[in-house]
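[1] Sequence and predicted model, in that order:
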Amino acid sequence: MELKNAVAVVTGANRGLGRHLAAQLVERGSKVYAAARRPETVDLPGVSPLRLDVTDPESIHEAARIASDATLLINNAGLATGATLIGGDLDDVHREIMTNYVGPLIATRAFAPVIEGNGGGAVLNVLSALSWYHPAGAGSYAASKAAAWAMSDATREELAPRGITVSALHVAYMDTDMAAAVPADQKVSPADVAAQALLGIEAGRPEILADEITRQVKQGLAGTPGPTAA
């Protein structure tokens, strides 16, 4: 997909990776709708702030009505609560599933006819190395990202005949608020991840592995799961 003159909707564009994606798309000549729950927090030059709360289907459908010229949807908005699956607060589990899986699915369903009607384009889902690696301490987040990985694969097949490619971006730790507690030497630059993501969209790559940790996790998928406690 050619990004020059593309029309992109980027969720969670007011900070972190979303902000870098929006800024780099503008640099590449795209029109950008910078979507956020509070559009007044978007301060990037050259973008059109757009209200979109991924946990609110009505706001998603209204955003699709407003951004009726969209050719690219980037499902970037995400949430990590630290909830475990057994002992964690079920409200937190529900919030992560809604934000990281159900919301992006509703957005994809809402924007697919828009993108198709504009001649086709692409969807990028921002996922995680935890789509494949599921430690107990991040069980809820990992489950939501695993669901979003399955969604990416299934919608890729379903949307291909409609001229829409679907890419999944997998990354471990980025230097953003979400990974504030992670040592600096384990984090990668969100600007670099954004650049890799956009190159992957242009190439139509189904998966984009943005760092070495993620590549190692992907390579280990065929391995035997670790032992369980007796």
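    Perfect, thanks for sending it.
[2] alpha carbons only for contacts and neighbour counts from here, please
    OK.
[3] ok so Leu124 is a strand residue?
    Yes. Leu124 sits within a strand when classified using DSSP: H, G, I helix; E, B strand; the rest coil.
[4] Now do it: how many residues are near it, please.
    Residues within reach of Leu124, counting by other Cα atoms under 10 Å, total 26.
[5] Surely Ser68 and Val114 touch.
    Yes. Between Ser68 and Val114 a contact is recorded at 6.1 Å, counting by Cα atoms under 8 Å.
[6] So which of the two has more stuff around it?
    Val114 (21 against 16).
[7] try this one next to it:
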Amino acid sequence: MSQLRGARVEGSVVVVTGANRGIGLAFVREALSRGAAKVYAGVRDVDDVTDELRQTGAEIIALEVTSADDIAAAAAHCTDATVLVNNAGLHAQDRLVKATDPDAARREMEVNYFAPLALTRAFAPVIAANGGGSIVNVLSVAAIAPTAFMGGYSPAKAATLYLGGITRAELGPDGITCTSLIVGSVDTRMASHVEGKKEDPLDIAKAGLKAMERGEWTCDTDRMAVESRARLAMDPVRYETGLGKLLFMSDLSTKA
């Protein structure tokens, strides 16, 4: 466990990617409700912003996470940032080896791994110049074990889990912590095809910001994440075999 404490939400200046809806929107709302001084809400298209995001009062900025120009412009604009939440994600819902679209995995890696890396590189000097702070990477249970039915998404999230560890080591001397969130099934568009119990995005944001403040390295944010971690620890082969079988199911459900 890092000896560094993470940034306090109260009084912080937070940048959230993928903020238009779902978990990103929840982070915007929760940060503001807990006293953040300012939240920059990054969206792909500033002309296509949800009413829910506009109503938060966050400052909306153009931030297509695969655009080097957008990232550079955001870092130059958000000079007071102390927290970065790498939330934007892509699940192409394709297989990996037997893919119908061979380029899907590359797009997933660009959004889910190379984008957080580029954003971390861009904002680390900004956060350091403001006295230190925190980076939060929103990941998935698919990051902790090969998840066959999540094609290129699982390897990309696993790569970002390692990115979090390396970020902590490199940026710790600058007073910057990094917390990786292991998230289960959440009630968002990405999980709309999954039946059964799904978490409220706001609960994920609450758990994530608390873990950030404590300086946690990783945080299992919900019941599915905790139970998945436990099953993996008890019997890794059985757990991974079970995930593989889900690849051939016509309907996915969070029910046991």
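    Thanks, I have the structure now. Small disclaimer: the values here were computed from a predicted structure and weren't measured.
[8] Fetch the TM-score of the aligned pair.
    The TM-score (TM-score structural alignment, normalised by the length of structure 1) is 0.94; 228 aligned residues with a Cα RMSD of 1.6 Å.
[9] Against Asn137 of structure 2, how distant is Thr120 of structure 2?
    10 Å (Cα to Cα, to the nearest Å).
[10] same deal with Glu199 of structure 2?
    18 Å.
[11] And for Ala233 of structure 2?
    Distance from Ala233 of structure 2 to Asn137 of structure 2, by Cα to Cα: 23 Å.
[12] For the two, work out which one has more neighbours and name it.
    More crowded of Ala233 of structure 2 and Asn137, by other Cα under 10 Å: Asn137, with 26 against 11.
[13] Neighbours of Val28 of structure 2, how many?
    Neighbours of Val28 of structure 2 (other Cα under 10 Å): 30.
[14] and it, what pairs with it in structure 1?
    Counting by TM-score structural alignment, Val28 of structure 2 corresponds to Ala22 in structure 1.
[15] So which elements touch the one helix or strand its match maps to?
    Per DSSP states H and E: Ala22 of structure 1 is located in helix 16-27. Applying 3 or more Cα pairs under 8 Å, 6 or more residues apart in numbering; DSSP states H and E, we find helix 16-27 of structure 1 packed against strand 7-10, strand 31-36, helix 190-203.
[16] If we use 7 Å, what do you get?
    strand 31-36, helix 190-203 (3 or more Cα pairs under 7 Å, 6 or more residues apart in numbering; DSSP states H and E).
[17] residue range for the helix or strand following the longest one in structure 2?
    So that's helix 190-203 of structure 1. Heading C-terminal from helix 190-203 of structure 1, the first helix or strand you meet, by DSSP H and E, is strand 207-209. Taken onto structure 2 by TM-score structural alignment, strand 207-209 of structure 1 occupies residues 218-220 there.
[18] can you give me the strands in structure 1?
    Here structure 1 has its strands, by DSSP state E, at 7-10, 31-36, 48-51, 72-75, 121-126, 164-170, 207-209.
[19] Pull the residues that contact the last one.
    Right, the one you point to is strand 207-209 of structure 1. Ser167, Ala168, Leu169, His170, Val171, Ala197, Gly200, Arg215 (Cα atoms under 7 Å, 6 or more residues apart in numbering).
[20] Also stretch 158-168 of structure 1?
    116, 120-127, 152, 156, 201, 204-208.
[21] Give me the buried positions along it.
    Buried positions in stretch 158-168 of structure 1, judged by neighbour count with 16 or more other Cα atoms under 10 Å: Leu159, Arg162, Ile164, Thr165, Val166, Ser167, Ala168.
[22] now stretch 97-109 of structure 2
    Ala104, Ala105, Arg107, Glu108, Met109.
[23] Just the closest of those to Gln93 of structure 2, please.
    Ala104 (8.6 Å; Cα to Cα).
[24] mind listing what the aligned partner of that closest one in structure 1 touches?
    Aligned counterpart of Ala104 of structure 2 in structure 1: Asp92 (TM-score structural alignment). Going by Cα under 7 Å, 6+ apart, Asp92 of structure 1 touches Thr81, Ala83.
[25] Asp92 of structure 1 and Met178 of structure 1: what is the separation?
    15 Å.
[26] next one: Ile60 of structure 1
    Taken as Cα to Cα, the span from Ile60 of structure 1 to Met178 of structure 1 is 23 Å.
[27] Please list all residues in contact with the closest residue to Arg28 of structure 1 other than its chain neighbours.
    Once flanking residues are discounted, Arg28 of structure 1 sits nearest to Lys4: 5.6 Å by Cα to Cα, 6 or more residues apart in numbering. By Cα under 7 Å, 6+ apart, the contact list for Lys4 of structure 1 reads Arg28, Gly29, Ser30.
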